[in-house]
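1. sequence plus predicted model, see below.
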Amino acid sequence: MNKKLVITRINNRIISSVYEDLNMTEVNISEENTTGLHNIYLGRVENIVKNINCAFVEIEKGIKCYYSLDENTNHVFLNRKNSDKVNVGDLLLVQISKEGIKSKLPSLSCDINLPGKYVVLVRDATNIMVSNKIKDKNRCGAIKSLLNPLMNDTVNQFGYIVRTNAEMADDNSIFAEASKLKEKYEHIMEIAPFRGAFTQVYCSDPSYIDDIMNIKTIELESIITDEVDLYEELKSYFENGYSNELGKLKLYEDKLLSLSKLYNVEGSIRNAINKKVWLKSGGYLVIEPTEALTVIDVNTGKFAGNKKIKEDTFLKINLEAADEIGKQLKLRNLSGIIIVDFINQSTPENKQILWDAFDKIVNKDSISTTLVDMTKLDLVELTRKKIRKPLHETCNELFLKI
């Protein structure tokens, strides 16, 4: 199924949304000129909390972030040190790894990574890792051989993660991107020791360019925007390394019907945060995000199937619900702990069918999602990695008065 990426501006917010057959499947609402995901700073340690083994690091005047001392062990100190222990006043090279969500501060990492469309450069590795979604072993080996010379010719330790998009890309494009990321990384490591606290040494691409990098190239049919400045920025992005994709970029210029009205962007977002989601069978989901976790309840609703054959009826609704939940996780950007209350299945065979189908669905997600367990109460537990704010929060904080 071909996808269209629609990028527009509403109320001074940039709305980047993916459409499949005029249905919104993903959306990202971002505020311009904010402290962005993947930006790299020289931060100063302001406080250390021993009972939760973390530090709070100030990256700009008045902007503090959470720095886990359990997750971060290979620190990049920019001041003279006699040990590897983090102390108040230390200068650290850090990257924003997660956006702040509600009352939680943004999270920082010492494991610098620079994402590209085909590869991601990672500081905490010394080898080349390939996405497990690339099944062709010969192609995996060829890409590794292509990138190996870049690994050998460097004074800084790093590795590469090869993304799914690399499978169909030509070798010249992959090598050019990997070389550019290496140059950026070496520049960062070269200038960082000579900068002061609160210096931003790397500015990540805007979130709508991240969206382009995260979509499979072969699935992306077109990129449409009605904002001239965004069009020029996107054009520059494609001209500098991805010229083969430039033909997909289109500037929408119809003055009678705005791009947001054509694709019903506002209406689609309103629908995307409704608690109730109807299924084609007549069943429905109720999605309730809370501070601690998200709860999803599956109901038979107006299902018009044969209720005498309850077990088959319930399995049919559950399978349809599992597919829809996979879509809603991406559309609403739900993350953290998620509990799904499917309709109870009485036979172990049908429980396994549901589990296998749901596992296959969530494994297609580009964001790490893991099925954890099915409890004795038939509640399915899963987790989805937190990276950006969920849609309901960006709506409440940034977009209109939804």
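-> That came through fine. Numbering: from 1, shown residues only.

2. from now on I want contacts and neighbour counts done on CA atoms only, so please keep to that.
-> OK.

3. run through who's touching the helix or strand encompassing F56.
-> Taking DSSP states H and E as the definition, F56 sits inside strand 54-60. With Cα atoms under 8 Å, 6 or more residues apart in numbering as the test, strand 54-60 has contacts from 41-49, 64-70, 197-199.

4. also this one, for the comparison:
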Amino acid sequence: MVLDLVIHSSPSEVTIALLKDKALVELHKEKSNNSFSVGDIYLGRIKKVMPGLNAAFVDVGYEKDAFLHYLDLGPKFSSLNKYVNGVTTKKITAASLKDFKFEEDIEKTGKISDQLVANQNVLVQIAKEPISTKGPRLSAELSIAGRYLVLVPFSDRISVSQKIKSSDERTRLKRLIQSIRPQGFGVIIRTVAENKKVADLHSDLNNLYEKWEETFKKLKSSKPPTRVLGELNRTSAMLRDLMNAQFSNIYVDDKNVQQELKEYIASIAPGRESIVKGYRKSTPIFDHFGLEKQIKSLFGKNVTMKSGAYLIIEHTEALHVVDVNSGQRSRKMDNQEQNALEVNIESAHEIARQLRLRDMGGIIVIDFIDMKDSANREKLFEVMREAMADDRAKHTILPPSKFGLIQITRQRVRPEMEIRTAETCPCCNGTGEAQATILLIDEIENNLRYILTQLNQKKISLHVHPFIEAYLTKGFYSIQRKWFMKYKKWVKIHASDSYEFLEYHFHDAMNDEISLK
């Protein structure tokens, strides 16, 4: 298995594509001004306490108030609240919890009104980003995630990832962390910490404690609503969680992002900085790696698979529904039961990929093709579980029902990735009236003449849809060559999969777009 990361940076957002053996498995878009990411810690103010919901609405600076349920306060909320009050009133002058006296745990079945009142300051962490019409979901159980460890303030518990199976290794890690953890802090040991050296774990723990000290310093002078600790950007967070020996290349088309990633990798995996590679070609980076075509084929309502079978994916406010269809695949085999099993197995792998790719959360209902043999239904269930084993989001898969339905619940912490695959009509631009498309080449040449003669551009390139590029360049005496003979300037023509059919743009020698307005 080969993992590659392809990153496209623009002034407004960064788009991150994770490729597994060159197939797109995750796609993330991160706005450059995104201030409400999962893991961010805020000093907020209680706006309303709702006893009927046993919850409170909190002002953290978002346009809609964030939601904090009593069960998300955590057992140590009284200690956290005491600490926040002490820091903001300057009574507590150190980040250390060594001499801090903890309060008793709050009751699991308590009432929100016993802990919170309107206008109270509260330190909270984003548990779910704003989704649809809802504000962020909050938690008061703070945690600071690192490469190998997660630091949990106001706790004394050390827990080890269940994916570490060796009892000797679990004991070693627990004993090691017990000897180096700061007093007043719990630690969660992540899966990637398995068999790591003491120095690596100690360094990671020190980095996490420095972040807590940073939170303390910001908290001393902050007034709500204020972000006091920001989570890593999406790219660095993915590297922190995914970085392993199988990670082969990271391709970036922005020099600043490239340098930031090299510095971050140097801190979490020294010696592996060389996997970060700059991309400087004129072809857009997503076109070069064939990602635009994959995106457009994978994000529509219908998703076709290699065998000819296809999925229909429907979204509602409450749940997602996936229907499996055999399509042309059914004609290839007379045995209906075997045909159904093979289509269902192929679909299970594709559905697992789609869930990660679209970041679909909540309830997902999958209508597989009916199978009579119970052994085949059990096999499908196992395949579905194996296909989702690499999914980092928490999920639960129920066995097939008697109607052949498999239900999945998947953690939703961010808005679902939505990409429009339908394009505006290239002829009418949505107006319903089309100009004569045969005049397109004349229009391009008129603009070319204007750029060369009126704007005096010496070196230009033309970016068009692949079909138009073929029309302009193919043949011995192509239109491109005619332009060269006529204007004594060679115009480079680049094909872009992301362009609509009749879309075109001219670029100058610095690869900046030339305005024709």
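-> All right, it came through fine. Note that the coordinates shown come from a computational prediction; the quantities given were computed from them, not determined experimentally.

5. overlay the chains and give the TM-score.
-> Remark: TM-score between the superposed chains equals 0.89 [TM-score structural alignment, normalised by the length of the first structure]; 394 aligned residues with a Cα RMSD of 2.7 Å.

6. and the helix or strand following the strand holding F56 of the first structure, what does it pack against?
-> The element immediately downstream of strand 54-60 of the first structure (helix or strand, assigned by DSSP H and E) is strand 63-68. Using 3 or more Cα pairs under 8 Å, 6 or more residues apart in numbering; DSSP states H and E, the elements in contact with strand 63-68 of the first structure are strand 54-60, strand 107-109.

7. tell me where the second structure has helices.
-> Counting by DSSP state H, one finds helices in the second structure at the ranges 77-88, 167-180, 198-220, 234-242, 255-268, 285-288, 291-298, 336-358, 374-387, 440-453, 466-473, 479-487.

8. average offset of the fifth one relative to the first structure?
-> Okay, so that is helix 255-268 of the second structure. Superposed on the first structure, helix 255-268 of the second structure shows a mean distance of 2.1 Å to its aligned residues (mean Cα distance after the TM-score superposition for the first structure).

9. and that helix, what does it pack against?
-> Counting contacts by 3+ Cα pairs under 8 Å, 6+ apart, helix 255-268 of the second structure is packed against helix 234-242, strand 276-278.

10. same list, those, but as CSV with mean neighbour count please.
-> Formatted as CSV, those follow (neighbours: other Cα atoms under 10 Å):
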stretch, mean neighbour count
helix 234-242, 17
strand 276-278, 17
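
11. closest one to E342 of the second structure among these?
-> Evaluated with Cα to Cα, these place helix 234-242 nearest to E342 of the second structure, the distance being 30.9 Å.

12. the closest one corresponds to what range in the first structure?
-> Aligning helix 234-242 of the second structure against the first structure (TM-score structural alignment) gives residues 207-215.

13. just how off-centre is the matching stretch within its chain?
-> Its chain's C-alpha centre and that of stretch 207-215 of the first structure lie 9 Å apart, by Cα atoms, centre = their mean, to the nearest Å.

14. got a list of contacts for it?
-> The contact list for stretch 207-215 of the first structure (Cα under 8 Å, 6+ apart) reads 5, 7, 16, 28, 30, 116-118, 234, 366.

15. kindly indicate which of those residues lies nearest S346 of the first structure.
-> S366 (32.6 Å).

16. aligned to the closest one, what sits in the second structure?
-> Taking TM-score structural alignment, the alignment pairs S366 of the first structure with R392 from the second structure.

17. wait, A125 of the first structure sits on G159?
-> Yes. Between A125 of the first structure and G159 there is a contact at 4.7 Å, judged by Cα atoms under 8 Å.

18. and the two? Which one has more around it.
-> G159 (23 against 14; other Cα atoms under 10 Å).

19. how about S335 of the first structure, what's its partner in the second structure?
-> Using TM-score structural alignment, S335 of the first structure lines up with G361 in the second structure.

20. burial measure for the match of S366 of the first structure, as a count.
-> Neighbour count for R392 of the second structure, taken as other Cα under 10 Å: 11.

21. the one 3 residues further on too?
-> Here the number of neighbours of H395 of the second structure (other Cα under 10 Å) works out to 17.

22. tell me which residue lies farthest from the centre of the first structure.
-> Distance from the C-alpha centroid of the first structure, by Cα atoms, centre = their mean, peaks at K308 (43.3 Å).

23. to N85 of the second structure, which of the helices and strands packed on helix 255-268 of the second structure lies closest?
-> helix 234-242 (30.9 Å).

24. circling back to that earlier point, the match of S335 of the first structure and E416 touch, don't they?
-> Yes. Counting by Cα under 8 Å, E416 is a contact partner of G361 of the second structure at 7.4 Å.

25. so those two - more neighbours on which side?
-> G361 (22 against 17).

26. so how far is L24 of the second structure from the more buried one?
-> 19 Å (Cα to Cα, to the nearest Å).

27. so who does E214 of the second structure touch?
-> L229.

28. highest mean neighbour count out of the helices and strands packed on strand 63-68 of the first structure?
-> Burial of these is given as mean neighbour count (mean count of other Cα atoms under 10 Å); strand 107-109 ranks first at a mean of 26.

29. kind regards, and thank you for your time.
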